[in-house]
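S.K.: missing the sequence, but the structure's below:
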């Protein structure tokens, strides 16, 4: 028997985690990746499009009486505020009511808000639905990252998580090129092109929703929340499908765990778990998210102003340069992701953070010395972000796997909200004047701040990062519901020491 329950004590002994982790890669896993992972493309598209079409929205004849400062300032801040609050709100609901319900609801919120944004007829309407678009996207991060990590085998978890998070930059690249097209008044009228860019997001979201309907609930969430029979049936169906696909029987699962089933975990207990039981891991998550947020804002927040002010690039052409940067961002996780599963988490996280920070220091030196033009500056940024993107993606991987299962979505939401707030609120306040002043020294200061925080986060990773490669989630952080004598009952070793 793969699992057995004790109705009198509310406990269940299960092999579901071990059964999931031993699965070979299959069509079923591709369905998970496509159904859940593609939302990052939408986020990248959303953020980039709005930034690049700000000038068009503020022009007479756009159909919306809004200024450029309102688009890049207040509207951007509302999107960030929505993302932070959505992550926390939906993260709590995800841990309480399940991954599947929430990753369908959050995508529906995004679709409705984006469609409404395309129909904006006044400034207040635009502001409200930018907030609600961010609210849906923020909720997606918590629901999706937790579901992906709980469904992907431990052997592949690192590379898959990095590539999926890195796909944000495919959306950013598409948004940059799409904005060039939307701004061409020879193709679209001023009051139509920007609306069509938002409408495209709706179309892509609907396609994703059709695929996502077939993505199952997390069996790990199910067996903890009193649905052990459903979890067993789900995994058994996947096993039969994979055996038919490969023509080979699957190996026996390695071990069992025994947990006490419960319907929900209180917020106070979640907070105590993160900061009392795992303080070093909490410091690690905070450092990684803040470091990458400031590095990215040091570069991407003012990249357009730098190209225009220092290299005489026309504002209508900056989208091409941003597309080149975005490509480097996507190639980093794609090329380096496998190493996080083979070389190891600690070495790769620390290495990508420190190397990208050092390279940004070098770029600042080259820029200050007057050795760069628009092309070579973009090349330097692309190289920095090749490594930084892998590091930033590993921040999401880290916080989604180093805390107990019952707190996973909330942990992701908490650290995402910190990073997003730091990048979207503190970042613009700090970097707006520096990168937009037209003074080389000010831009260099912005680069050095981002680089220093990235290097500092890498140093924290050297001491606090967890060697999670190839390990079951339950071995990295034991579920709060686990029976303390589970190892004696099952012969397994399901627990991991808190750090």
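M.R.: All right, it came through fine. The shown structure was predicted, so the numbers you read here are calculated from the model rather than taken from an experiment. Numbers count the residues shown, from 1 in each chain.
S.K.: switch to C-alpha atoms for all contacts and neighbour counts from now on
M.R.: Noted.
S.K.: now the helices for the stretch 101-250 of the chain?
M.R.: With DSSP state H, counting those that start in this stretch as the criterion, the stretch 101-250 of the chain has helices at 123-151, 157-166, 168-182, 193-212, 219-224, 228-246.
S.K.: So which of those helices is nearest residue 29?
M.R.: For the helices of the stretch 101-250 of the chain, distance to residue 29 was read as C-alpha to C-alpha. The smallest value, 8.0 Å, belongs to helix 123-151.
S.K.: shouldn't residue 313 be in contact with residue 305?
M.R.: No - with contact defined as C-alpha atoms under 8 Å, residue 313 does not count as touching residue 305 (9.3 Å).
S.K.: more crowded one of the two?
M.R.: Here residue 313 and residue 305 are set side by side on neighbour count (other C-alpha atoms under 10 Å), and the busier one is residue 305, at 20 against 16.
S.K.: my read: that one touches residue 436, true?
M.R.: Yes - using C-alpha under 8 Å as the test, residue 305 is close enough to residue 436 to be in contact (5.8 Å).
S.K.: Same question for the strand or helix carrying residue 429: list its buried residues.
M.R.: Under the criterion of DSSP states H and E, residue 429 resides in helix 427-436. Buried residues in helix 427-436, counted by 16 or more other C-alpha atoms under 10 Å: 427-428, 430-432, 434-436.
S.K.: Stretch 110-129: how far from the chain's middle?
M.R.: Mean C-alpha position of stretch 110-129 versus that of the full chain (C-alpha atoms, centre = their mean, to the nearest Å) differs by 24 Å.
S.K.: Pull the residues that contact it.
M.R.: Contacts to stretch 110-129, defined as C-alpha atoms under 8 Å, 6 or more residues apart in numbering, come from residues 63-66, 74-75, 78, 130, 132-137, 194-196, 198-199, 201-202, 205-206.
S.K.: give me that answer again for 7 Å
M.R.: By C-alpha atoms under 7 Å, 6 or more residues apart in numbering, the list of residues contacting stretch 110-129 from outside reads 63-66, 75, 78, 130, 132-133, 136-137, 195, 198-199, 202, 205.
S.K.: again, but for stretch 47-63
M.R.: For stretch 47-63, the external contacting residues (C-alpha under 7 Å, 6+ apart) are 64-68, 71-72, 121, 172, 175-176, 179, 183, 190-191, 194.
S.K.: so what's residue 130 up against?
M.R.: Shown in contact with residue 130 (C-alpha under 7 Å, 6+ apart): 75, 78-79, 117.
S.K.: before we move on, what about residue 98?
M.R.: Taking C-alpha under 7 Å, 6+ apart, we find residue 98 in contact with residue 221.
S.K.: this is the comparison structure:
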């Protein structure tokens, strides 16, 4: 089936019909971007209230690390498991179930009394977040046209960083001005999740997934009804062979892609999660007098970086936007690690530059995994990449409070710099250039340096 298989007349394509097509794609983009933003919101809120939780529940450094890493551990489970379920049973239903679970679990955070209870709830919340990564970007990419697909997918990471920034500012306001307890602050994440749930009701199934499962007529009807046939004029709708699930991801034809996605994603997120989940403690260790202002300023730069990355991705290209930031981040973290006694302004600017380029590059975590895997294992591939990235992020988040007490903040920053070097080397070798290509073509491209 191709986009030319069914064309509408000019009269059919005018007025309300065209507006409806735009509306469906806009709603899908918004519903997916807000879902991604929930992850940033949840982790941002936790970074502010975790010190309060530590005091009230009497957390040891071990429990503080476990609770800080709990959602990341859940993502490790939810990404690959729900990714496999999504490739097997479809995108739409799981897209709704996932966000419904997020609402319920968000509310449950308000009634926990013991450290283990909070750990379990946030672990399950992480499973829902991991599912969001596996389902949302794949579903959006499979409905969107090639032109501007990178910019559209980049909006997911812009939403993540904006969600993180908004949650940090809001959490400080709710704690300092409104006097709310940490439980109510955590519960606020259920409110935007409920809005996302309402946005997702009525969205169609992915036509690409239907065609891959042999349900061509259903896919044709969805394209005709919701998107218009010429919306996919440049896309090829070929019936692909069904793969062997996870096993195919590690087959000779795809294992280099899987390795690339797992390594670059891990090296992007691990330093960021470790540093900014415990941002107040990190800034205090660097002897910065106002850790709150520093936390907000650095996260504002991160949101700006994500926005710049979204606006430039189709012009700069995927490959350059991935490789260059790794080396910039390595230099800035190494500077903080080596020159820990530098003036406060130098330290804040260094971490701000790191956050800016990390976010600018981070947009590609929503783009590359979608583009380098074929339809039959796309969500599974994203899920595996998500899981691998969260292993590094969870280890970093778990070990950072211990590291601050033992080896010191300087050594922790140097470890983060080393991770960026690893990411840069692997990306230089394996990153493809997929800008402007259809999903059918990118899924068939060998992941070698362009």
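M.R.: Here it is on my side, so go on. Being a predicted model, the structure only gives us computed values, none of them experimental.
S.K.: TM-score of the superposition?
M.R.: Here the superposed chains carry a TM-score of 0.88, computed using TM-score structural alignment, normalised by the length of the second structure; 437 aligned residues with a C-alpha RMSD of 2.9 Å.
S.K.: and residue 259 of the second structure, what pairs with it in the first structure?
M.R.: Residue 259 of the second structure maps onto residue 283 of the first structure when the alignment is built from TM-score structural alignment.
S.K.: again with residue 142 of the second structure
M.R.: Under the alignment (TM-score structural alignment), residue 142 of the second structure pairs with residue 150 of the first structure.
S.K.: what's that match in contact with, if anything?
M.R.: Neighbouring residues of residue 150 of the first structure by C-alpha under 7 Å, 6+ apart: 218, 220.
S.K.: Can you tell me how far it is from residue 400 of the first structure?
M.R.: Using C-alpha to C-alpha, to the nearest Å, one gets 9 Å for the distance from residue 150 of the first structure to residue 400 of the first structure.
S.K.: again, but for residue 242 of the first structure
M.R.: Distance, residue 242 of the first structure to residue 400 of the first structure, using C-alpha to C-alpha: 26 Å.
S.K.: Between these two, which is the more surrounded one?
M.R.: Neighbours were tallied for residue 242 of the first structure and for residue 400 using other C-alpha under 10 Å; the higher tally belongs to residue 400 (29 against 20).
S.K.: Which residue in the second structure aligns with that one?
M.R.: For residue 400 of the first structure, the aligned position in the second structure is occupied by residue 370, per TM-score structural alignment.
S.K.: swap in residue 456 of the first structure?
M.R.: Checking with TM-score structural alignment, residue 456 of the first structure has residue 422 as its match.
S.K.: so how many other residues sit close to residue 132 of the first structure?
M.R.: Each residue near residue 132 of the first structure was counted by other C-alpha under 10 Å, and the total is 26.
S.K.: which residues touch the counterpart of it in the second structure?
M.R.: Aligned counterpart of residue 132 of the first structure in the second structure: residue 124 (TM-score structural alignment). Under the criterion of C-alpha under 7 Å, 6+ apart, the neighbours of residue 124 of the second structure are residue 74.
S.K.: Distance of residue 124 of the second structure relative to residue 369 of the second structure?
M.R.: Here the criterion is C-alpha to C-alpha. By it, residue 124 of the second structure lies 24 Å from residue 369 of the second structure.
S.K.: thinking again about what came up before, confirm that the match of residue 259 of the second structure sits in a helix.
M.R.: Yes - if the criterion is DSSP: H, G, I helix; E, B strand; the rest coil, then residue 283 of the first structure is within a helix.
S.K.: OK, contacts around it?
M.R.: With C-alpha under 7 Å, 6+ apart as the criterion, no residue contacts residue 283 of the first structure.
S.K.: If we use 10 Å, what do you get?
M.R.: 274-275, 457, 460-461, 464-465 (C-alpha atoms under 10 Å, 6 or more residues apart in numbering).
S.K.: Next: residue 345 of the first structure.
M.R.: 158, 339, 351, 394, 397-398, 461, 465-470.
S.K.: Compute the number of surrounding residues for the corresponding residue of the first structure for residue 358 of the second structure.
M.R.: In the first structure, the residue matched to residue 358 of the second structure (TM-score structural alignment) is residue 388. When neighbours are counted by other C-alpha under 10 Å, residue 388 of the first structure registers 31.
S.K.: next one: residue 253 of the first structure
M.R.: With neighbours defined by other C-alpha under 10 Å, the count for residue 253 of the first structure comes to 16.
S.K.: Excluding chain neighbours, what is closest to the counterpart of it in the second structure?
M.R.: For residue 253 of the first structure, the equivalent position in the second structure is taken to be residue 233, counting by TM-score structural alignment. Take residue 233 of the second structure and drop its neighbours on the chain: the residue closest to it by C-alpha to C-alpha, 6 or more residues apart in numbering is residue 3, 4.6 Å away.
S.K.: measure the equivalent of that neighbour over in the first structure to residue 307 of the first structure for me?
M.R.: Under the alignment (TM-score structural alignment), residue 3 of the second structure maps onto residue 15 of the first structure. Here the distance between residue 15 of the first structure and residue 307 of the first structure works out to 56 Å (C-alpha to C-alpha).
S.K.: Kindly report the same for residue 371 of the first structure.
M.R.: As defined by C-alpha to C-alpha, residue 371 of the first structure lies at a distance of 14 Å from residue 307 of the first structure.
S.K.: which of the two has more neighbours?
M.R.: residue 307 (21 against 11).
S.K.: Residue in the second structure paired with the more buried one?
M.R.: Taking TM-score structural alignment, residue 307 of the first structure has residue 283 as its aligned residue in the second structure.
S.K.: what helix or strand is its match on?
M.R.: Assigned by DSSP H and E, residue 283 of the second structure falls within helix 279-285.
S.K.: Centre of the chain to that helix, how far?
M.R.: So, by C-alpha atoms, centre = their mean, the centroid of helix 279-285 of the second structure is 24 Å from its chain's centroid.
S.K.: how big is the offset of that helix relative to the first structure?
M.R.: With the two structures superposed, helix 279-285 of the second structure lies on average 2.6 Å from its match in the first structure, counting by mean C-alpha distance after the TM-score superposition for the first structure.
S.K.: In that helix, which residues are buried?
M.R.: Using 16+ other C-alpha under 10 Å as the burial criterion, the residues of helix 279-285 of the second structure that qualify are 279-283, 285.
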